[in-house]
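J.: From the sequence below, what's the structure:
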Amino acid sequence: MTEGSADLAGTGADRGDDGRISTREAAGRLGVKPETLYAYVSRGLLGSRRAVGGRGSTFDPAEVEALARRGRPAPPESAGGPSGGTADGWAQVRTGITLIDTDRYYFRGVDAVALAGAYSFEEVAEWLWTGVLRRGVRFTAPPQPLAAARRTAASLPADCGPVDRLRVAVIAAATADPLRFDLSQEAVLGSARALIPTLVDALPPAGQPQRAGGPLARRLWSRLTARPSDEASLRVLDAGLVLLIDHDLAASTLAARVAASARANPYAVVSAGLGALDGPLHGQASALAHRMLVEVLERGSAGPVVAEYLRAGQRIPGLGHRHYQGEDPRARLLFTLLDQVPAAAGALAAARDVVATAARHSPLHANVDLALGVLSASSGMPVQAGETVFAVARTAGWIAHALEEYGERPLRMRPDGSYDGPRPGRPLP
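T.: Just a heads-up that it's a prediction; the model follows:
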C-alpha cells in the first residue's frame, strides 16, 4: 500500500457488495490519478469491470495490492522508456540473468569473468538456461534446418558479410522447424541448442571446415579466417563468446524481450535481436575498432590516428563504457588471454598505444570492442568478425531472456505513446 492511501483502504464507503473497489479507491491505493489508473488497464497491468448501473469501473483489491507491492508503473506522461530513468514500471524490467555492479558483472550471481575462465561457451549457455552445468556439452545442428540455412545464406551476393548471412539463416532455419511455435521450456531449449550451431555451420568456411559436433569456438574460427587455429587463439574466441552472452538490457536484448512479450517464437526473438544489433552504436562497434587498429599499425603510431578522431569530433572506438568507470572487465580478461597469442602482439600493442594516447585527452579505458578488434585484426578475420562473435554469443542471452519473458504477463512491454502531433479536427487532406 502506498503512503497516504491508508485513509481510503480501511473504509467501506467505496467498496461494492462483491468486495470490489471503485476507481477512486483503487487510484488512491496506488497514489495515482484516475486517468493513470485507466492507462494501466489499457496496458494490461490491471483488470477492470463495469460497475452495476454502468457508472464507472470496479477493481479487484487483491490485484491492486499486488501492483502496489511490485511498485506502480510510471504514468504515460512521465514514462521515459527502458532507458528514460524512471524508477517504476517496465522501465525496470525484472530479470535474474545479469547484474552489473562496480566494474564487475555477474550471470545469475556468479562472476561472468570467472565463468569465462573456467567453462566453455556451450557449458555456460546451458547453465544459464537450465541452472545445470553439463561438462563437455556440445551443440549440434539438425540436418534439415542446417541445409535450409546453408542454401539461403549461400544465395546472398558474394560480398555480403557474415552477419547478413546469420540474419537470413535464422529465418531459413525457422521454416524447417515445425515445432517453433511451441513455447514450452523444453521446446524452446531444443530450438536454442539447434539454432546456435546452425548459425555457425551455415556460414561458408574460410579455412578448413571443422567436423560437426566439435567445439563451437573451433567451428566458428574456421568460418572467420583461413589461418589455422591454435589453442591460445581458440581460448580467446571461446572466452569472448562466454563474456558476450549477456550484458543486461542492451538495445538488442530489449528488442528480443519485446518480441517474446508478444509471444514470438524463439527464432523470431533472435531475429528481433539481430535487427537491433545492426547499428554502429551497438553490434558494429568492434568493426570500428578493427579499422582503427589496422590504421594505427599502418601508420606506426596511435598519435595521428587518435588526433584525427578528436579533430572530427568523433568518439575513439573501443574506449569507454556507460556501465564501467574503470576498464571493462571483459576487455581485461581478453587482453590477458591475447598476451598469450604471439600473432596478436602487434595489434595488442596498437590497442594499448591508443589507450595511452587517448588518456592524455580523457580518462577512458578499453572496452570489449577494442579487445574484439585486436582478435579480428591479428587473425586475418574480416572487419565484421567481432560483430559475428557478438551475434552468435548474444543469441544464447536472447534465448535466456525469452525464457524469462514467456513466464511474464503477455504484452506487458507495451508503453503508451505521448502524442504531440496536430490536434483532432483537421480537415480531410
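
J.: alpha carbons only for contacts and neighbour counts from here, please
T.: Noted.

J.: What's the separation between residue 230 and residue 160?
T.: Going from residue 230 to residue 160 by C-alpha to C-alpha, to the nearest Å gives 27 Å.

J.: Just to check, residue 333 is in contact with residue 115?
T.: No. With contact defined as C-alpha atoms under 8 Å, residue 333 does not count as touching residue 115 (11.2 Å).

J.: I have a second one here; can you model it like the first so I can compare?
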Amino acid sequence: MTDQAEAGDGSGTAAHRLTTRETAERLGVKPETVYAYVSRGQLSSARAPGGRGSTFDAAEVDALARRTGRREPASPAGEPAFRTGITLIESDRYYFRGVDATELALRHAYEEVAEWLWTGEMRTGMRFEAPAEALAAARRAVGALPAHCGSTDRLRVAVVAAATTDPLRFDLSREAVLGSARSLIPTLVAALPAAAGDDGAVAPGGAGLARQLWPKLTARPADEASVHVLDTALGLLIDHDLAASTLAARVAASAHAHPYAVVSAGLGVLEGPLHGAASGLAHRMLAEVLERGGAAPVVADHLRAGRRVPGLGHRLYTGEDPRAATLFALLAKVPRAAPALAAARDVVTTTARHAPLHANVDLALAALSVSSDMAPESGETVFAVSRTAGWIAHALEEYGERPLRMRPVGHYTGPRPPQPLPGATGTRPQ
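T.: The predicted structure follows:
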C-alpha cells in the first residue's frame, strides 16, 4: 500500500489505521498471528510513520474478524466479555443505547422503551397486541397446569404454546423477530390467570401492557399512580447488561434458535433464587417485618441462620441501585405504600450497622408487591415479562454475530487416559 493510500484519498479524511497491537486485540489473536495473516495474503499492512512497526486498515481487519470469527476480549476481572450496544452500566448509572434508563422508564411506557431497545427509535404510543390463535393456545396450555404452579412455570408453557402457532418463528430476519416479540409479550401477560378474588374485569382495548398485567398480579383495583409504578418497573427491568438469563438467551441465539426458544432459555435461568426469584424472598422478609413490628428481629434471624438479607447490595453498584431509587421515589407518592417503604428503610438501616449495603431493585419490587397485596412471586412475574424484551434485543444483536461463537473449552480434571474398562457389575444378557 502506498503512502498516499495510507493517508487517504487526498480529500483530507485519513483512513482509520490500527497498530499491530490494536489489530491483534480486535481479532482476538497474538501479534504473531497478525503477521501470519499478512504472509498468507489475508491482511495487508503498511509501514507506520517513522518506519516503526506496521499499521492495518480497520475496515479490512473488521472484515477478517467477521470471516474468521473474532474472540471477545476478557474483562478486567478475567471474566468473559461480549461486545454489545444495548446497555452500559457505569458510575452507578445505567443507559439504554446511551440514554439514561431511569429517565426513559419514567417518561415512556414499557412498549416504547422496548422499541427503543430493539430499534433505537422512540415510537410514541406503541402498543402490543396478542394474536388470537397464539393467545388461545397459550391459555389452553396454561390452563392445563396444576393449580400450584408458579407464574414462571406458566410463562414457560405459554412461550412454547405460542411458538407452535407461529410458522414464521424460524425466520431470523430483523422484522420477523420483532413481529414475534411484539405478539409474544402481550400473549404471555394475557395467558396468566387473574389474581385470586379478581372480578374478571379486563383492561380496556388498547390499554398499555402495565394495565393489562395489573389484574394478573392483584385483586386490588388499579389506580393511575400504582399502574405508573408498575409500568416504570417494567421499563427499568427490560435489560441490565449480560445478566445470567441474558447470557443464556445469547447462547441460544448464537445457535440460531428462534426467538421463542431464546426467551425459553432466559426463563429457565431467571427462576433461580439469585436472579428473578430474589424479589420473592425480599417480599416475604418485608411482610415479616411488618408483622413483627420492626426489622431488627427479622434481620437477626436471617444472619443467625447464615442467610444473606434479601434485597441488599449489587455487584455492579457501589451505592443504591438506581432502579430501586426510582421505584422508591414513585412509591412515596402512593399513600398505601408508606408502611412497606418504612419497612424497607428499616431493613437497610438495621443492616447498615454491620454491613454498608444499599437497597437493590428486588427490595423495591418487594415494596411494590407488599403494598399492592400481590403474591410473593409477583416481582418475579414483572421481572420475567419485562426482561423478555431485553432477551429479544440481545438475540437480534447475536444473530448478527458469527454463529456458535460462545463455545468455551472445558478444562478437564478427570483421570488421564487410558484407563481400564470398568469391571462388570452383572451378567451380560444373552
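
J.: Which residue, other than its chain neighbours, is closest to residue 354 of the first structure?
T.: residue 302 (5.2 Å; C-alpha to C-alpha, 6 or more residues apart in numbering).

J.: what ranges do the helices span in the stretch 151-300 of the second structure?
T.: Remark: helices assigned in the stretch 151-300 of the second structure by DSSP state H, counting those that start in this stretch are 151-164, 174-191, 209-217, 224-236, 244-254, 259-270, 278-292, 296-304.

J.: distance between the fifth one and the chain's centre?
T.: When C-alpha coordinates are averaged (C-alpha atoms, centre = their mean, to the nearest Å), helix 244-254 of the second structure and its chain have centres 9 Å apart.

J.: do the same with the second one
T.: The chain centroid and the centroid of helix 174-191 of the second structure are separated by 16 Å, computed with C-alpha atoms, centre = their mean.

J.: And it, what's buried?
T.: Within helix 174-191 of the second structure, the residues scored as buried using 16 or more other C-alpha atoms under 10 Å are 177-178, 180-191.

J.: what about the most centrally placed residue in the first structure, distance to residue 391 of the first structure?
T.: Compute the mean C-alpha point of the first structure, and by C-alpha atoms, centre = their mean the closest residue is residue 253, 2.6 Å away. Distance of residue 253 of the first structure to residue 391 of the first structure, computed by C-alpha to C-alpha: 11 Å.

J.: Find the residues that touch each one of the two.
T.: Residues touching both residue 253 of the first structure and residue 391 (C-alpha atoms under 8 Å, 6 or more residues apart in numbering): none.

J.: re earlier: what does the residue nearest to the centre of the first structure align to in the second structure?
T.: Superposed on the second structure with TM-score structural alignment, residue 253 of the first structure falls opposite residue 246.

J.: How about residue 316 of the first structure?
T.: Structural alignment (TM-score structural alignment) places residue 316 of the first structure against residue 309 in the second structure.

J.: and that match, what does it touch?
T.: When contacts are counted by C-alpha under 8 Å, 6+ apart, residue 309 of the second structure is found next to 299, 302-303.

J.: can those go into a markdown table with extra columns for neighbour count and distance to residue 68 of the second structure?
T.: Below are the contacts of residue 309 of the second structure laid out as a markdown table (neighbours: other C-alpha atoms under 10 Å; distance: C-alpha to C-alpha, whole Å):
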| residue | neighbour count | distance to residue 68 of the second structure |
| --- | --- | --- |
| 299 | 21 | 54 |
| 302 | 14 | 51 |
| 303 | 13 | 51 |
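
J.: possible to save the residues you listed as a markdown table with distance to residue 131 of the second structure?
T.: Shown next, in a markdown table, are those (distance: C-alpha to C-alpha, whole Å):
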| residue | distance to residue 131 of the second structure |
| --- | --- |
| 299 | 47 |
| 302 | 46 |
| 303 | 49 |
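
J.: just the helices in the stretch 51-200 of the first structure please.
T.: Counting by DSSP H, counting those that start in this stretch, the helices of the stretch 51-200 of the first structure are 61-70, 112-118, 121-130, 143-154, 162-175, 185-202.

J.: by contact count, what packs against the fifth one?
T.: Other helices and strands packing on helix 162-175 of the first structure, by 3 or more C-alpha pairs under 8 Å, 6 or more residues apart in numbering; DSSP states H and E, are helix 143-154, helix 185-202, helix 266-277, helix 385-406.

J.: Packed most tightly, which of those helices would that be?
T.: The highest average neighbour count among those, using mean count of other C-alpha atoms under 10 Å, belongs to helix 385-406 at a mean of 26.

J.: Mind jotting down where the strands sit in the stretch 1-150 of the first structure?
T.: Applying DSSP state E, counting those that start in this stretch to the stretch 1-150 of the first structure gives strands spanning 21-22, 49-50, 57-59, 98-101, 104-107, 110-111.

J.: got these as CSV, with mean neighbour count and distance to residue 407 of the first structure columns?
T.: Formatted as CSV, the strands of the stretch 1-150 of the first structure follow (neighbours: other C-alpha atoms under 10 Å; distance: least, C-alpha to C-alpha, whole Å):
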stretch, mean neighbour count, distance to residue 407 of the first structure
strand 21-22, 24, 28
strand 49-50, 12, 25
strand 57-59, 21, 24
strand 98-101, 16, 17
strand 104-107, 20, 19
strand 110-111, 14, 23
